[in-house]
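Trainee: no letters, just coordinates:
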């Protein structure tokens, strides 16, 4: 697929994700980690205007100079911005105006791509499309948080079907021999800079589960008092549990002594055989401790990933988010994309049911703070 058609396809998918929303849904920001959907629509558009059209499309007229302040996310090199906590206070620009902005930029990109872009610009365009695919997943998760914290528990889309069904089948732990393994991206095509450079790691022999932990398995942890037994928790995780009065994964609720959870269909009974989802690293670690096991490192996960199915939920690992050997940040704003976040984060591997098509690979390194639950995050055990 040529770059112009790929651009159209990616941009169209973002809009289709938002299609079930009402106008009011676009504006809500319940917590700092969740951005209003209209901000995602504007920010992904701003990326192409800022990094492609303004520097490379001669004669391009900026849509609105104030949008650089409104839709910049964290790029210090590009200037000042609305602080993250205030994104939900932006009643203006309106949703309709942001869609007009999106249409304006898309029309300009279409004209720009009438000529073959240089390799440098094409590389930026591909980065921009992968960036938008990241925001498509964030849109799904942020929308779920917005609607899942509405006291009416409205459905996002009652016809929603998960593209990643996972039937848990009994199976023995996969045994991996000790040895030297190559880790990191290899080959043609796109990868993020944090997947480089490919390098060798030595791993002791280990075993890893072929399946993710299920809701039923996690319920045994809850019912055994797991959230009230400090022995399973890191000190920081135990403080988090007590301070926030955490008793279960995000979106789980007890109604008439039965467990329910919120999904895109609305509130319904928990399905015991589905993989547990929306748990923090703290919870994943505590569950592994309760089972007398541990989480895999990201290197163990990658070394074994061809031997099990993955992609239903992001999987917490025991690895801190750190640079690979030889990692170097690119100059300018693009260099702010990953490297500046390599502190106080845990690596997650795999993908989730809301990861965009074509955006999954075994070397992908996702990362989040250990207390976060709002992403589609689960747990695979190792020993």
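Mentor: Noted; the coordinates are in hand. On a predicted model such as this, the values are computed, not experimentally measured, just so you know. Numbering: from 1, shown residues only.
Trainee: please make it C-alpha for all contacts and neighbour counts, starting now.
Mentor: OK.
Trainee: give me the nearest residue to residue 180, chain neighbours excluded.
Mentor: Among residues not flanking residue 180 along the chain, residue 202 sits closest, at 4.4 Å (C-alpha to C-alpha, 6 or more residues apart in numbering).
Trainee: quickly find the element holding the one you found.
Mentor: strand 199-203 (DSSP states H and E).
Trainee: ok, and what's touching that strand?
Mentor: 178, 179, 180, 181, 182, 183, 184, 299, 300, 324, 325 (C-alpha atoms under 8 Å, 6 or more residues apart in numbering).
Trainee: just checking, residue 262 touches residue 249?
Mentor: No: between residue 262 and residue 249 there is no contact under C-alpha atoms under 8 Å: 10.8 Å.
Trainee: for the stretch 101-250 of the chain, what spans make up the helices?
Mentor: 119-148, 215-223, 235-244 (DSSP state H, counting those that start in this stretch).
Trainee: how far does the first one sit from the chain's center?
Mentor: By that I understand helix 119-148. Centroid displacement of helix 119-148 relative to its chain, using C-alpha atoms, centre = their mean, to the nearest Å, is 9 Å.
Trainee: do stretch 89-105 as well
Mentor: 24 Å.
Trainee: put this beside the first:
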């Protein structure tokens, strides 16, 4: 199922919608199986980093959320395992403490998620998909699809932190190509941000609202490994001029000298990705960068990070029509030619690899490859309404979290839109995050 299939459907006629929801549920579960079947039981129950849960916790948590929302709430069915709700409540137990809990073992977790899924398919068959906000357009099912895919990306990040022989494999991404000028002028004026029509959009993406920006420039592509090496070579990590006070304190406390998973051997930088160590590709977007590193590079380059308003305008605004597109390339759902998504590859693609995915303004690779840090704190839009629960996003609002946009090579298209908002602490580097720079346009440049 694609979100446009549902968003554009006449919800009084839902023929075929159930089949598409079932296909999306199955596709997400196939990915969960791939990520958990790739390792043995010892690796499933082991904590590979204090930042992450054991893989077996993620698997059972996926099933528990599916049971809570679809089996019990939408379906009104009896619980499958009410006794484990607290174990898999992400707000009750910090990730670092989860290995000490009496978690379901691998075989029991697999049995549990299978039983839940069987009941969910029965609920799906009997649910009208209209007449109530939670089920209109299959929203609750779409929320669970996105939840599973988001945890799949988290599990992929756990695989990146895992030590041992490689267990995941994927073909290399397409080769890069020309991208035109280094930066693109985004005209000042109004545009429509957010959405009130996307059927599976989550509460923090809503409502659609008009925002006015000044003219600004934004980089045509994300910052690459080769560009970032120049920052390192110029003493970027040892010069406090480029860092905010909080960033400089973090650099010293964490002893940062390069992106995470990088190692220098002689004059060559290497990166380890999913157990494979290789020289960095200078044309690939830099990844595993924290917010403070992105902020420092931008200042060193004489630029800044874009706000999330600017990022979304660069991604969605079509100057020919004045309207906001669903995706940079238009309204159709992502295809392989548009973006590096769906874990098809295990690394960002070189810049210029997806010319068909460029925005109307000529900005490349805004969707997929790497999550992009913005300078914005995470807050609700004016008119924000919690739905269906505050713990999805509202409890994270405030200055502690920075907004990331666009998705990564590990994101699934069901969980990525030009309106989708991710957020994390500015020190986080285990996520598949990079960035691009922006700058103000002078009066002469904005004409």
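Mentor: Nice, I can see it. Just so it is clear, the model here is predicted, and its values are computed rather than measured.
Trainee: which residues in the second structure does the strand holding residue 202 of the first structure align to?
Mentor: With TM-score structural alignment applied, strand 199-203 of the first structure matches the range 209-213 in the second structure.
Trainee: the matching stretch vs the first structure, average offset?
Mentor: With mean C-alpha distance after the TM-score superposition for the first structure, stretch 209-213 of the second structure departs from the first structure by a mean of 1.5 Å once superposed.
Trainee: helix/strand/coil for the residue of the first structure most remote from its centre?
Mentor: The centre of the first structure is farthest from one residue, residue 59, which by C-alpha atoms, centre = their mean lies 36.1 Å away. Under DSSP: H, G, I helix; E, B strand; the rest coil, residue 59 of the first structure falls in the coil class.
Trainee: let me see the ranges of the strands in the second structure.
Mentor: With DSSP state E as the criterion, the second structure has strands at 183-186, 189-193, 209-213, 216-219, 262-265, 268-273, 276-279, 371-378, 398-405, 422-424, 433-434, 438-440.
Trainee: dump those into a markdown table; add distance to residue 202 of the second structure and mean neighbour count as well.
Mentor: Putting those into a markdown table (distance: least, C-alpha to C-alpha, whole Å; neighbours: other C-alpha atoms under 10 Å) gives the following:
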| stretch | distance to residue 202 of the second structure | mean neighbour count |
| --- | --- | --- |
| strand 183-186 | 27 | 20 |
| strand 189-193 | 14 | 19 |
| strand 209-213 | 15 | 14 |
| strand 216-219 | 27 | 23 |
| strand 262-265 | 35 | 14 |
| strand 268-273 | 31 | 16 |
| strand 276-279 | 36 | 13 |
| strand 371-378 | 14 | 24 |
| strand 398-405 | 14 | 19 |
| strand 422-424 | 11 | 20 |
| strand 433-434 | 21 | 27 |
| strand 438-440 | 27 | 19 |
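Trainee: distance check, the equivalent of residue 421 of the second structure over in the first structure against residue 154 of the first structure.
Mentor: With the correspondence set by TM-score structural alignment, residue 421 of the second structure lines up against residue 365 in the first structure. Between residue 365 of the first structure and residue 154 of the first structure the computed distance is 33 Å (C-alpha to C-alpha, to the nearest Å).
Trainee: again with residue 133 of the first structure
Mentor: Counting by C-alpha to C-alpha, the gap from residue 133 of the first structure to residue 154 of the first structure is 25 Å.
Trainee: neighbour count winner among these two?
Mentor: residue 133 (22 against 19; other C-alpha atoms under 10 Å).
Trainee: residue 404 of the second structure -> the first structure?
Mentor: Per TM-score structural alignment, residue 404 of the second structure is aligned with residue 348.
Trainee: and what of residue 236 of the second structure?
Mentor: With TM-score structural alignment as the criterion, residue 236 of the second structure matches residue 226.
Trainee: next, count neighbours for its match.
Mentor: Neighbours of residue 226 of the first structure (other C-alpha under 10 Å): 21.
Trainee: what's near enough to touch it?
Mentor: 232, 286, 287, 290.
Trainee: which one of those residues sits closest to residue 30 of the first structure?
Mentor: residue 286 (27.2 Å; C-alpha to C-alpha).
Trainee: could you measure from the equivalent of the closest one over in the second structure over to residue 230 of the second structure?
Mentor: Counting by TM-score structural alignment, residue 286 of the first structure corresponds to residue 296 in the second structure. As judged by C-alpha to C-alpha, residue 296 of the second structure and residue 230 of the second structure stand 13 Å apart.
Trainee: cool, and residue 154 of the second structure?
Mentor: In terms of C-alpha to C-alpha, residue 154 of the second structure sits 30 Å off from residue 230 of the second structure.
Trainee: out of those two, which sits in the busier spot?
Mentor: residue 154 (21 against 12).
Trainee: residue contacts, the more buried one?
Mentor: Each residue near residue 154 of the second structure by C-alpha under 8 Å, 6+ apart is listed here: residue 431.
Trainee: could you do the one 3 residues further on as well?
Mentor: The contact partners of residue 157 of the second structure, by C-alpha under 8 Å, 6+ apart, come to 430, 431, 432.
Trainee: over to residue 374 of the second structure?
Mentor: Residue 374 of the second structure makes contacts with 305, 306, 307, 308, 311, 402, 403, 404, 405, 435, as judged by C-alpha under 8 Å, 6+ apart.
Trainee: among the residues you listed, which pair sits farthest apart?
Mentor: The distance between the two most remote of the contacts of residue 374 of the second structure (C-alpha to C-alpha) is 13.4 Å, for 311 and 402.
Trainee: count of neighbours near the nearest residue to residue 304 of the second structure once chain neighbours are set aside?
Mentor: Spatial nearest neighbour of residue 304 of the second structure, chain neighbours left out: residue 298 (4.7 Å); criterion: C-alpha to C-alpha, 6+ apart. Close neighbours of residue 298 of the second structure, defined as other C-alpha under 10 Å, add up to 23.
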